[in-house]
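> Please find the sequence and the predicted model below.
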Amino acid sequence: MNLQAVLTIYKAEMRRFFRTYQQSLIAPVISTSLYFVVFGTAIGGRIDQVEGVPYGAFIVPGLIMLSVMTQSIQNGSVGIYFPKFQGTIYEILSAPVTFIEVVAGYVGAAATKALAIGTIILITATFFVDFQILHPISMVAFLLMTCVCFALLGFIIGIWAQNFDQLSMIPVLVITPLVFLGGSFYSANMLPPFWEGVTRLNPVFYLISGFRWSFFGYADVPVGVSLIAIAIFTAVCLSVIWWIFRSGWRLRD
């Protein structure tokens, strides 16, 4: 692998991140803090505990996953979209680098940005609620895997998008609703049987469940199922990206 090429793309993307830190870093932290105020205070005052966990602490993993998934997709899609928009993508395609090195550079940078935001939000949460992390290594692993697989999805969206409207359509109209309906703010066991079944059809539900287990030792589904869901999601994204570079779809148009 050409590590120099990977690092070049990675460093360029990270520089862009720090140039726009107000939008990339500060905005997600402020919006998440508002979620803590609204859900933790207003709703938390009416819901004492969920599965033995104080409601304010219960929503911490869901809020982190909400921000991490959104930011992974956003950074992954924008990173590859702008070279397409500016026409510099042809320089990358004609360079002596493989698609693995291109993906590693862009996706690695997007995952790093999302991981940094998730870490800052985790620290911010300590100012609002008291909680402990029972399985810190598993928590880091789940967080890292989520950053990578959703950055891969964002990379696909960035290649698919042909304008800025399409670039934001999938995250806003698909991903955000899936996260909200995936158990971010509630347990699936709290729902009527029909809606519990609908929730279990949501792939994001399994990611949030596994991540919450790393905090409290509680999950709506076995942790192994969550890991299998992440593995399948990642494999599908990698397969799609491989096909895109092999066929040149939306890259050489």
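Yes, it's here. Numbering: from 1, shown residues only.
> drop to CA atoms for contacts and neighbour counts, all remaining ones
Will do.
> In this protein, what residue spans correspond to strands?
Taking DSSP state E, the strands of the chain run over residues 49-50, 53-54.
> Columns mean neighbour count and distance to Ser247 on top of these, output as a markdown table?
Shown next, in a markdown table, are the strands of the chain (neighbours: other C-alpha atoms under 10 Å; distance: least, C-alpha to C-alpha, whole Å):
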| stretch | mean neighbour count | distance to Ser247 |
| --- | --- | --- |
| strand 49-50 | 16 | 49 |
| strand 53-54 | 16 | 50 |
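> Comparison target below:
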Amino acid sequence: MNLNAVKTIYIHEMRRFQRTIMQSLVSPVLSTSLYFVVFGAAIGSRIDQVEGVSYGAFIVPGLIMLSVMTQATSNASFGIYFPKFTGTIYELLSAPVSFLEIVTGYVGAAATKALFIGIIILLTAFFFIDIQIAHPFAMLALLVLTCISFSLLGFIIGIWAGNFEQLQLIPLLVITPLVFLGGSFYSITMLPPVWQAITLFNPVVYLISGFRWSFFGVADVSIGVSLLAITIFTAACLGFIWWIFRTGWRIRQ
């Protein structure tokens, strides 16, 4: 692997993150802090506990997942779309750089940004809510896996998008609703049996459930199923990206 190529792409993307620090970091942290205030304090004062956990603490994993998934997807999609938009992607494709090195650079930078935002939000949560993390290493591992997998998804969206409107379509109209409906603010066991069965078709449920387990040791689905779901999702994204570079879909066409 050409590590110099990976490093160059990675540093270029991270420098763009530094130039847009207000939009890339401050904005999601502030908006999530408002969720802590509104849902944790206002609504949490009216709800005693959910599965033995205070409501304010219960929503923390879901809020972190909401920010991480959307930010990872948006950062990766814009990172690869902008070279397409300016035409500089052809210079990248003609350089002695493999598709794996290109993906590693762009996805690695997007995942790093999302991971940084997730950790900042977690630290911010300690100022509002008393939180105990039952499995800190598992929490960090699941957070990293989520950042990588949704950065891969964002990379695919960036290749697919034909304009800036399409670039924002999937994160706003698909990922965000799936997170809200995936148990970020509630346990799916609180739903009627029919809706519980329907909710299990939402892949985000397994990610949020596994991440919540790392905090409190409780989950709507088993941690094994959650790990299997994120592994399948990551493998599917990698396979699709490999197909994109092999066929040139939306890159050379």
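Nice, thanks for sending it over. Worth saying up front: this structure is predicted, and the values here are computed from it rather than measured.
> Any idea what the TM-score comes out to?
Superposed pair, TM-score by TM-score structural alignment, normalised by the length of the first structure: 0.99. Supporting alignment: 253 aligned residues with a C-alpha RMSD of 0.5 Å.
> before we move on, the earlier item: rebuild the strands of the first structure as JSON lines, extending it with distance to Ile80 of the first structure.
Shown next, in JSON lines, are these (distance: least, C-alpha to C-alpha, whole Å):
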{"stretch": "strand 49-50", "distance to Ile80 of the first structure": "41"}
{"stretch": "strand 53-54", "distance to Ile80 of the first structure": "41"}
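> Which among those strands is found nearest to Gly40 of the first structure?
With C-alpha to C-alpha as the criterion, Gly40 of the first structure lies closest to strand 53-54 of the strands of the first structure, at 9.6 Å.
> With the second structure overlaid, report how far that closest one is off on average.
Overlaying the second structure shows strand 53-54 of the first structure at a mean distance of 0.2 Å from the equivalent residues (mean C-alpha distance after the TM-score superposition for the first structure).
> for that strand, the distance to its chain's centre please.
24 Å (C-alpha atoms, centre = their mean, to the nearest Å).
> Which strands and helices lie in contact with it?
When contacts are defined as 3 or more C-alpha pairs under 8 Å, 6 or more residues apart in numbering; DSSP states H and E, strand 53-54 of the first structure packs onto no helix or strand at all.
> I'd like to know which of the strands of the first structure is closest to Ala12 of the first structure.
For Ala12 of the first structure, the closest of the strands of the first structure is strand 53-54, at 42.3 Å, according to C-alpha to C-alpha.
> quick one: contacts for Tyr10 of the first structure?
Gly105, Tyr106, Gly108, Ala109 (C-alpha atoms under 8 Å, 6 or more residues apart in numbering).
> Write a PyMOL command that selects only the buried members of the residues you listed.
To isolate the buried ones among the contacts of Tyr10 of the first structure in PyMOL, judged by 16 or more other C-alpha atoms under 10 Å, type:
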select buried, resi 105+106+108+109
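> Turn the contacts of Tyr10 of the first structure into JSON lines, including distance to Gly45 of the first structure.
JSON lines is the format used below for the contacts of Tyr10 of the first structure (distance: C-alpha to C-alpha, whole Å):
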{"residue": "Gly105", "distance to Gly45 of the first structure": "45"}
{"residue": "Tyr106", "distance to Gly45 of the first structure": "43"}
{"residue": "Gly108", "distance to Gly45 of the first structure": "40"}
{"residue": "Ala109", "distance to Gly45 of the first structure": "39"}
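> tell me which of the contacts of Tyr10 of the first structure is nearest to Phe233 of the first structure?
When the contacts of Tyr10 of the first structure are compared for distance to Phe233 of the first structure (C-alpha to C-alpha), Gly108 wins out at 16.9 Å.
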